[in-house]
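Engineer: Please work out how this folds:
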Amino acid sequence: MTITAPDLSVFEERESNVRSYCRDWPAVFDRAQGSHLYDERGRPYLDFFAGAGALNYGHNNPVLKRALLDYLERDGITHGLDMASAAKRSFLEAFEHYALRPRDLSYTVMFPGPTGTNAVEAALKLARKVTGRETIVSFTNAFHGMSLGALAVTGNAFKRAGAGVPLVHGAPMPFDRYLDGQVPDFLWFERLLEDKGSGLNKPAAVIVETVQGEGGINVARAQWLRQLAALCKRHGMLLIIDDIQMGCGRTGAFFSFEEAGVVPDIVTLSKSISGYGLPMSLTLFKPELDMWEVGEHNGTFRGNNPAFVTATAALATYWKDDQTQKQTQAHAEQVERSLQTICAERADASYRGRGLAWGIEFTNPEQASAVCARAFEHGLLLETSGALSEVVKLLPPLSISSGELEEGLSILARVVAETR
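Structural biologist: As a prediction, the model looks like this:
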C-alpha cells in the first residue's frame, strides 16, 4: 500500500527553523485520546512521549476534560493575573489536601508564570535575594530551561550556545556517578567550598533534578541526594529540587524527592501539574523564605484559571489515595523486565530509569536516533535525550494500561532488533 506523505508545506514555509519535534515525526496530528495521538488520516500513534512529561494523565483525560468544559460553559474566569478567584482557591485547597499535608510539607505556593523555566527563574531569584549571594551550583548534564538564568545552570553545550551572551553566576559539579565511582561523592564540591583559594564564591543555592530527563535519564541515588541535602545544610546553601518533569507522580510518589527523605528549601513544578497540558507552573518554598516585595516578580499569564480547574480535578482523582503510585510502580517493573531482555541481546546498549521514566543508552548515538525513527514508522512516538542524543527515552503517560505499555515495549524490542 502506498502511503501519501502529509502536506507539511505551510509549516516549512512559514514556521521558524527552530522547530524540532515535527522534523522527527513528519505527520499532521489532528486529535488525541488517552495514550494515543491520531494524524489527520486517522492513523494512531502510541505515545511514549506524553508531551515531554506534560501529560502524565494522558491526552484529553475525560475526568479533567469534563471539569474544564463545565467551567468554560459557565463562563468561569479565564485570565486573572494574580487576582483571587474561585478556581485558584479550589486549587490551593486541593494542593494542600492531596499533595502537601499528607507529606507533612508546609510550602508557600508561588505562581511565577506559565512555564517551567519561569518557575526556575523565580527560584534562582529568590535564592539570591534570601542569601545575598550570586552563585548557583548545578550539575553536569542538567537541564533547567531555556531563559538566560535557567540556561546558566543547564549543562548542554548546544542549548547554552543559543544564549548568545555569557552565562554567568553558575558553577557545575559532577552529578551522581558522573565519575563512575572513582571519586567519593562530593569530595571535589566540599573541597572547593572549604578552600579559600578555590575561586568558588559561596553559593546561594544548589539546583538539582533527582532524575535528569533531558540529560539522558540519569538517576540520582537516594543516598546521594541525602548527602547533597546535608552538604547544603552544613554550608548554608539552599537546596532547590527541579521537579518539573519528574514530579506529579512520574517517579512513583507525587514528588520525586520523597524516596530520598529530603525536604528541599525550594521546589519547582510545571508540565503535569495542570494535568491536562495547560500552561502552569509553581515555585514552592519554605514559608520563612518568602521575602518577596509585593509585585517584585510578576507575569501576565501567572493566573491560568482553566489550568487551576484541571489541576484540581487531577489531584482529587489521582492523588486521593496511593493507587496511582502503586500502578506506576507496577508499570516500572514491567518496563524494567522488558528493557533487561532488550539490552541483554545488545552489547552496545544499557538501560536505566525509575518510575515511568526510562532510557536505553547506545554506545553509538546514531543508533538511538535510528531506533526512534524506526519506531515512528511502526506507530510509536519516542524521543532521544542525552548530551549526544545517545539515549532512547521512554516517558509514557502514567494512565497507560498494561496492555498498551506491553504493545509499545514490543514495538521497541522489534525496532531495536531491526536497527543495527
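
Engineer: okay, CA-based contacts and neighbour counts for the rest of this
Structural biologist: OK.

Engineer: In this protein, which helix is the longest?
Structural biologist: helix 323-344 (DSSP state H).

Engineer: And the contacts of that one?
Structural biologist: Under the criterion CA atoms under 8 Å, 6 or more residues apart in numbering, residues 249-254, 318, 349-351, 354-356, 360, 398, 402, 405, 409, 413, 416 lie in contact with helix 323-344.

Engineer: swap the cut-off to 10 Å and go again
Structural biologist: 249-254, 317-319, 349-362, 394, 397-402, 405-406, 408-410, 412-414, 416-417 (CA atoms under 10 Å, 6 or more residues apart in numbering).

Engineer: Need the buried ones from these selected in PyMOL.
Structural biologist: Filtering the contacts of helix 323-344 down to the buried ones (16 or more other CA atoms under 10 Å) takes a single PyMOL command:
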select buried, resi 249+250+251+252+253+254+318+319+349+350+351+352+353+354+355+356+357+358+359+360+361+362+394+397+398+399+400+405+406+408+409+412+413+414+416
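
Engineer: Helices along the stretch 251-400 of the chain, start to end?
Structural biologist: 305-318, 323-344, 365-377 (DSSP state H, counting those that start in this stretch).

Engineer: Also this sequence, please, to line up against the first:
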Amino acid sequence: MDIFKKQESKVRSYSNSFPVVFTKAKGSWLETEQVDRYLDFLAGAGSLNYGHNNPVFKQALLDYIEQDGITHGLDMHSTAKANFLEVLERNILAPRQLNYVTQFTGPTGTNAVEAALKLARKVKKRSSVVAFTNGFHGCTAGALAATGNQHHRQGSGMSLNNITRIPFEGYADIDGLKLFETMLTDNSAGMDKPAAVLIETVQGEGGLNVASNQWLQRLEAICKQHDILLIVDDIQAGCGRTGTFFSFEPSGIKPDIVTLSKSIGGYGLPMAIVLFKPELDIWQPGEHNGTFRGNNHAFVTATKALETYWADDSLEKHVAASSEIISKVLDKCLHDHADLFVQKKGRGMMIGIECNDGELAGQIAKTCFENGLVIETAGPNDEVVKFFSPLTISHDELTQGLAIFENAVEQIVAKDFKQAS
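Structural biologist: Here you go, the predicted model:
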C-alpha cells in the first residue's frame, strides 16, 4: 500500500473505502493479493453491467487483437466502428423507433455531456441550460456547472455559469415543472430562455431519485411547447440498469439528445457516445473532437454486448427478477428496522435504501466490506446504500450479497444495543 500513499494524489476516493489491492476479477467477484474474494455490488459505478471479464466479450477482444485489428483510429472509418453502428441500429434504435445519429466523443461520460451541451447551445443559439437539484453530470467545467453536489462543485476553483437549476420531482414537495413553466411565461421571472434541459430520469449520485413517467411526459411537453431541447443523461441509468436499455423507455418520451457512457463499452473499456436527432447534426467537421474518440477495442466489446444481451428480452427479464429479489430484502429491512431506514429508492437494478443519515449508511457499507461485499453510498449526504451489482449476477450470488447486507445491519443494531446497555 505504500506506493499508493507515496505516489498517488489524495483525490482518490474509492480506495479510501476499500483499502485493499485487487488483482483479479471475474463475473461478480473481485479478488485481492491475499486471495480474499469480494462480491461486487459497485460494478465500476455502473460501467460493468455485464460483469468483470465477461468471457464472450473477452474472446471477441482477444480475437480482434490477435488479428492486429485497429486499436486507435481517431474518427476514421473502421470495421469495428461499422459493426457497432450496425448492431446499435438493429438491436437498440430501430426496435424502439428512435431515429438518432451517433457522435463518438472523448471516452468518458463527462465528455459526452460536454458535447451534448455544446451542440444544444449551437443549435438554439442560446447559452442557458436548465438542470435539476441533485443532478450529477460530470466534473469537467460545463458538466460540473449542471451538477448540483457542492462537494464536486467546490473543486472547480472557478465560476460555474449558464445553468438555471429547478427542483427535481419530489424535491422539498415543490412542483418544479409548474415553477419552470411559470418562469418561462413570465417576462419578469429573470430566466433566460434555455437552449436545453438536461436530466437524469433516475438520479444516480443524487440518491436514486426517480422521475415518474407522468412527470417526464410533462417535461417533454414543456420543452416542445417552448422550443427547448430535451437531453437525457443516461450514462449511469442506461444500458439496462433500470430494467430497459434506455431509462426513459417506460415514459414513452423521445429525447432530442441522449448521452451514454459507462456500460456502453460492455467490457469496462472507456467509451462514450451522444445520440441525437438527425436535424440537430449541424456540426462542422472537427468542430468537436478528441484524440480517443475512436477506441476500437471498445467498439468490439460494445458490439458483442448488444449482440449477446439485447437481441431479445432475456436480460430485461433477469433484471426484473433480480430487482424483485433485492426489493423483498429492502422491504423486510424497512419493516424490521423502521427506526433506521426511511424508504426504498430507485428502479430496476439501480436501487437502494435510504438510511436515517449518512453515518449509518457508511457504517453499513464498511461492515459489508469487512464481510466480503463491495458496496457504496449515494445521496447528498451519502445516506443511501446503493445496490449496483452486475446485471448478469446469478440469483444465488445476489442472495449471498444481500445476506451480507442484512447481517451488517444486524451487527450494527446489536452493537448499538450493547453500547446502550
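
Engineer: follow-up on the earlier one: between the helices of the stretch 251-400 of structure 1, which one is closest to G34 of structure 1.
Structural biologist: helix 305-318 (14.3 Å; CA to CA).

Engineer: The closest one - contacts with which helices or strands?
Structural biologist: Packing contacts for helix 305-318 of structure 1, counted by 3 or more CA pairs under 10 Å, 6 or more residues apart in numbering; DSSP states H and E, involve helix 62-73, helix 86-94, helix 323-344.

Engineer: Is it possible to get JSON lines of those that adds mean neighbour count?
Structural biologist: Converted to JSON lines, these look like this (neighbours: other CA atoms under 10 Å):
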{"stretch": "helix 62-73", "mean neighbour count": "15"}
{"stretch": "helix 86-94", "mean neighbour count": "18"}
{"stretch": "helix 323-344", "mean neighbour count": "17"}
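
Engineer: Redo those as a markdown table? Include distance to G236 of structure 1.
Structural biologist: A markdown table is the format used below for those (distance: least, CA to CA, whole Å):
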| stretch | distance to G236 of structure 1 |
| --- | --- |
| helix 62-73 | 42 |
| helix 86-94 | 30 |
| helix 323-344 | 34 |
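
Engineer: Compare those and give me the one nearest G162 of structure 1.
Structural biologist: Here helix 323-344 is closest among those (CA to CA), at 34.6 Å.

Engineer: equivalent range in structure 2 for the closest one?
Structural biologist: Aligned by TM-score structural alignment, helix 323-344 of structure 1 falls on residues 314-335 of structure 2.

Engineer: One more: stretch 386-394 of structure 1?
Structural biologist: Going by TM-score structural alignment: stretch 386-394 of structure 1 matches residues 379-387.

Engineer: element containing V206 of structure 1?
Structural biologist: strand 205-208 (DSSP states H and E).

Engineer: if we can go back for a sec, distance from the longest helix of structure 1 to structure 2 after superposition?
Structural biologist: Mean deviation of helix 323-344 of structure 1 relative to structure 2 after superposition (mean CA distance after the TM-score superposition for structure 1): 0.7 Å.

Engineer: Quick one: work out the angle between that helix and helix 305-318.
Structural biologist: If you take axes from the mean of the first three to the mean of the last three CA atoms, to 10 degrees, helix 323-344 of structure 1 sits at 90 degrees to helix 305-318.

Engineer: which residue in structure 1 lines up with S212 of structure 2?
Structural biologist: By TM-score structural alignment, S212 of structure 2 lines up with R221.

Engineer: How about R96 of structure 2?
Structural biologist: In structure 1, R96 of structure 2 lands on R103 (TM-score structural alignment).

Engineer: what's near enough to touch that match?
Structural biologist: Contacts of R103 of structure 1 were listed using CA under 10 Å, 6+ apart, and they are 96-97, 254-255, 258, 263.

Engineer: can you tell me which two in those are farthest apart?
Structural biologist: Top of the distance list for the contacts of R103 of structure 1 (CA to CA): H97 and V263, 18.0 Å.

Engineer: Roughly how far does the residue mapped onto K65 of structure 1 from structure 2 sit from D234 of structure 2?
Structural biologist: In structure 2, the residue paired with K65 of structure 1 is K58, using TM-score structural alignment. With the distance defined as CA to CA, to the nearest Å, K58 of structure 2 ends up 25 Å from D234 of structure 2.

Engineer: One more: N187 of structure 2?
Structural biologist: 33 Å.

Engineer: Would you mind telling me which of the two has more residues around it?
Structural biologist: For N187 of structure 2 versus D234, the count of surrounding residues by other CA atoms under 10 Å is larger for D234: 27 against 10.

Engineer: Touching, the more buried one and T201? I think so.
Structural biologist: Yes: D234 of structure 2 is within contact range of T201, at 7.7 Å (criterion: CA atoms under 10 Å).

Engineer: need the contact list for the residue lying closest to I400 of structure 1 once chain neighbours are set aside.
Structural biologist: Counting by CA to CA, 6 or more residues apart in numbering, I400 of structure 1 lies nearest to S35, which is 6.0 Å off, once chain neighbours are set aside. Residues in contact with S35 of structure 1 (CA under 10 Å, 6+ apart) are 44-50, 55-61, 396-401, 404-405.

Engineer: what residue of structure 2 takes the place of S35 of structure 1?
Structural biologist: Using TM-score structural alignment, S35 of structure 1 pairs with S28 in structure 2.

Engineer: again, but for V294 of structure 1
Structural biologist: In structure 2, V294 of structure 1 lands on P285 (TM-score structural alignment).

Engineer: same thing with E134 of structure 1?
Structural biologist: Aligned partner of E134 of structure 1 by TM-score structural alignment: S127.

Engineer: burial of that match, as a residue count?
Structural biologist: 18.

Engineer: Nearest spatial neighbour of it, chain-adjacent residues omitted?
Structural biologist: R121 (5.6 Å).

Engineer: I figured that neighbour hits L230, correct?
Structural biologist: No: with contacts counted by CA under 10 Å, R121 of structure 2 stays clear of L230, the gap being 12.0 Å.

Engineer: what's the overlap in contacts for those two?
Structural biologist: Here R121 of structure 2 and L230 share the contacting residues 195-196, scored by CA under 10 Å, 6+ apart.
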